[in-house]
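In: got a predicted structure here, sequence first:
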Amino acid sequence: MELQGAGHSTFVANLLSLHDQQYCVTKRIRELLNNEQYSDLTIICENETFHAHKNIVCTGSSYFDAACNNPGFTESQGTFDLRNSETMFVKKVLYFLYTGDYNFDEEKKAYKDMKGPKSKKRSANGETVEAPAPPTKLLTEKEIKFMENHPAYLHYRVYAEGEYFMINDLKDKAADYFKQALLAKRIPPAQFVEMVQEIFTDRPNVEPLQDALLAHCVRNLQYYQRGRQPVLTTEFLKQRPIFANAFCLELTEEYIRVLRDHPGVILQPGGHLGR
């Protein structure tokens, strides 16, 4: 059934009004983050201090909820010392708790500005030299190294923070972004090895990331097995039994899917189809 005329206009107007209301509420909640005036919780990281609010942080995170309700946690203290945590990723946790989402737009822009277009400057001897345009945000050396990784790695780190701070919704969001990043771009071989090392351990609750990385590996089998920098070697699999077992199962399932969807097709060595 289609809405026509005045009914359709009213429906669209109501939708836009609802969207505007949601935007205003989200904007107001987001603006509370780091607002010292109403803050009742301080979170200290490596190089930054965040001013948060228990009613937002504790209702979204079982970790903060349990800590704040601990008899030893007094109002006068009201401080979490997370100096051993990475500021970049704790910031994403807090941003998610306040807005229901997160991104790396600010860091991407700063990294692009740092690596990107040059600005011409005149030196003392009169010569014109090129220098990087000043970034809108300065990245630490550690943050620069993070940004040099495949985007999926950043979302893996956010997922790990979601696990640590017991925020299931954040884990779901990070896992979804992780999958999207793997679909958009292949992981360079060296980074693929590092990611396998970190994700394929006996640590629980990382199955969504493992499944996504396995699917990515099978989709790009030729690239990782026979590309310029082959990493899927016998030695690689021997050294990583957890990944090797999961990889063999994924290949078997993929083979079964091909046979089911294309009866009579034979999967030749190297991933080619034949009859």
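Out: The structure has been received and is ready for your questions.

In: from here on, contacts and neighbour counts on C-alpha atoms
Out: Noted.

In: the helix or strand harbouring residue 13: how far from the chain's middle?
Out: Per DSSP states H and E, residue 13 falls inside helix 5-32. Relative to its parent chain, helix 5-32 has a centroid offset of 28 Å by CA atoms, centre = their mean, to the nearest Å.

In: residue 160 versus the closest residue to residue 247 other than its chain neighbours, what's the distance?
Out: Closest residue in space to residue 247, ignoring its immediate chain neighbours: residue 214 at 6.4 Å, by CA to CA, 6 or more residues apart in numbering. For residue 214, the distance to residue 160 equals 18 Å [CA to CA, to the nearest Å].

In: cool, residue 90 as well?
Out: 11 Å.

In: next one: residue 274
Out: From residue 274 to residue 160 the distance is 42 Å (CA to CA).

In: next: residue 183.
Out: 20 Å.

In: more neighbours: those two, which one.
Out: residue 160 (19 against 14; other CA atoms under 10 Å).

In: I'd say residue 133 and residue 118 touch.
Out: Yes - using CA atoms under 8 Å, residue 133 is in contact with residue 118, at 5.5 Å.

In: now do the contacts for the most centrally placed residue in the chain.
Out: Against the mean C-alpha coordinate of the chain, by CA atoms, centre = their mean, the closest residue is residue 155 at 1.5 Å. By CA atoms under 8 Å, 6 or more residues apart in numbering, the residues touching residue 155 are 174-175, 177-178.

In: for comparison:
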Amino acid sequence: MSNNEAADRQQTVMNLKTLYEQKETVTKRIKGTSSLFLNEEYSDLTIICKSEVFPAHKNILCTGSAYFKAACGNPAFIESQGIIDIKESEPMLLKKVLSFLYTGDYDFAEERKAHKEAKESKGTKRSADGDLIKAPATDKLTEEEMKMMEAHPAYLHYRVYAEADYFMVDDLKAKAGTYFEETTMAKRLPADTLLEMIEEIWADGPNFTEVKEAVVADCVRNLRYYQRGRQPMLTSEFLEEHPQFATALCLELSKEHIRVLDSLTGPQIPRNPIRVQDRWRMSRGRQPGR
């Protein structure tokens, strides 16, 4: 083994050791903070979101969110006094942001259970005497949250992505974007959901890059369905109304077309490009430029 190879191997071992130590540090930190999630012990911050109240800890929120750091760190803000009233969010989505800041991940297991219970409680049931009675509706989810739980799973991750953007949690944006892409690949978006998401995403500015790319990729994968299905939605009228989306879709389709050609014939870049008109003339035995 040469000296260079030995040095490279040693450097690789050191890099792996560093990564392992960093992972262990993060794991220990998460284990330490996850026990404080929604725990009033040592809580020095109260977050109010509609009917929900969440106990929180400034040192955890401020280190993971630029939003909370700015709010809690400025004495001029009322939030610095220990109470934050958030009216723009849904409690379920805010809870996912807090879950990520404390545990490094989030899921909708609790909400899916509540949604299932709400659906089962609808309609009528019989009492012990055999009389029909109306089952009470659950109050665990708001009306808006119930609608979200009825939607495609990717829509939930899109809403978490938007929350992460609002609260300036970049790591959560990356994770929610990954979950969004995975769910769209596993299950095609319904046409009506896709229309709604395109209008929302492209109206919310340039910070939604990962979600935009995933939506365009879903359109390319399912182009035949969205154009010729029972509910065709990629019509000329729709594309004219959404020019930024149309441009992104056109660029991705051209890339996909090139990828298909390359897979069939291999990348071909001529050293001396010939004009299309000249190539057409030469194929018919005519001289170029005539």
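Out: That came through, no problem. In this text the structure is predicted, and so the values were computed from the model without any measurement.

In: picking up where we left off before, tell me the one of the contacts of residue 155 of the first structure nearest residue 206 of the first structure?
Out: residue 175 (9.2 Å; CA to CA).

In: that closest one: which element?
Out: Judged by DSSP H and E, residue 175 of the first structure forms part of helix 168-184.

In: which of the contacts of residue 155 of the first structure still touch in the second structure?
Out: Compared against the second structure with both residues aligned by TM-score structural alignment, their matches' CA atoms under 8 Å, those retain 174-175, 177-178.

In: what about the residues you listed, which one has the most neighbours?
Out: Counting by other CA under 10 Å, top hit in those: residue 174 with 27 neighbours.

In: wait, it touches residue 158, no?
Out: Yes - counting by CA under 8 Å, residue 174 of the first structure touches residue 158, with 6.2 Å between them.

In: mind listing what's buried in the helix holding residue 13 of the first structure?
Out: 30, 32 (16 or more other CA atoms under 10 Å).

In: after it comes which helix or strand?
Out: Next element after helix 5-32 of the first structure (DSSP H and E): strand 41-44.

In: could I get the contacts of residue 155 of the first structure as TSV with distance to residue 128 of the first structure?
Out: Formatted as TSV, these follow (distance: CA to CA, whole Å):
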residue	distance to residue 128 of the first structure
174	45
175	47
177	43
178	43
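
In: just the residues you listed now: which is nearest residue 9 of the first structure?
Out: So of the contacts of residue 155 of the first structure, ranked by how close each gets to residue 9 of the first structure (CA to CA), first place is residue 177, at 34.9 Å.

In: translate the closest one into the numbering of the second structure.
Out: Residue pairing (TM-score structural alignment): residue 177 of the first structure is matched to residue 179 of the second structure.

In: skip the chain neighbours and tell me the closest residue to that match.
Out: residue 157 (6.4 Å).

In: how close does the residue mapped onto that neighbour from the first structure get to residue 76 of the first structure?
Out: Using TM-score structural alignment, the partner of residue 157 of the second structure in the first structure is residue 155. Look at residue 155 of the first structure and residue 76 of the first structure: by CA to CA, they are 35 Å apart.

In: count of residues packed around residue 61 of the second structure?
Out: 20.

In: any idea how far residue 38 of the second structure is from it?
Out: Counting by CA to CA, the gap from residue 61 of the second structure to residue 38 of the second structure is 12 Å.

In: sorry, back to before: which element is the residue nearest to the centre of the first structure on?
Out: Going by DSSP H and E, residue 155 of the first structure is in helix 151-164.

In: please point out which parts of that helix sit buried.
Out: Buried, per 16+ other CA under 10 Å, within helix 151-164 of the first structure: 151-163.

In: quick check, residue 37 of the second structure in contact with residue 102.
Out: Yes - between residue 37 of the second structure and residue 102 a contact is recorded at 5.9 Å, counting by CA under 8 Å.

In: of these two, who's got more company?
Out: Higher neighbour count among residue 37 of the second structure and residue 102: residue 102, with 25 against 22, using other CA under 10 Å.

In: which position in the first structure pairs with that one?
Out: With TM-score structural alignment as the criterion, residue 102 of the second structure pairs with residue 98.

In: so who does the residue found closest to its match once you drop the neighbours it is linked to in the chain touch?
Out: Once flanking residues are discounted, residue 98 of the first structure sits nearest to residue 30: 5.5 Å by CA to CA, 6+ apart. By CA under 8 Å, 6+ apart, the contact list for residue 30 of the first structure reads 95, 98-99.

In: residue 30 of the first structure pairs with which position in the second structure?
Out: Match for residue 30 of the first structure (TM-score structural alignment): residue 34.

In: just the strands in the second structure please.
Out: Secondary structure of the second structure (DSSP state E): strands at 45-49, 52-56, 83-85, 124-126, 132-134.

In: and the angle from the second one to strand 45-49?
Out: Interaxial angle, strand 52-56 of the second structure versus strand 45-49 (axes from the mean of the first three to the mean of the last three CA atoms, to 10 degrees): 160 degrees.

In: ok, back up a step: and which of the contacts of residue 30 of the first structure is nearest residue 107 of the first structure?
Out: Using CA to CA, the contacts of residue 30 of the first structure come closest to residue 107 of the first structure at residue 95, 13.9 Å.

In: correct me, but that closest one touches residue 102?
Out: Yes - using CA under 8 Å, residue 95 of the first structure and residue 102 qualify as a contacting pair, with a distance of 6.0 Å.
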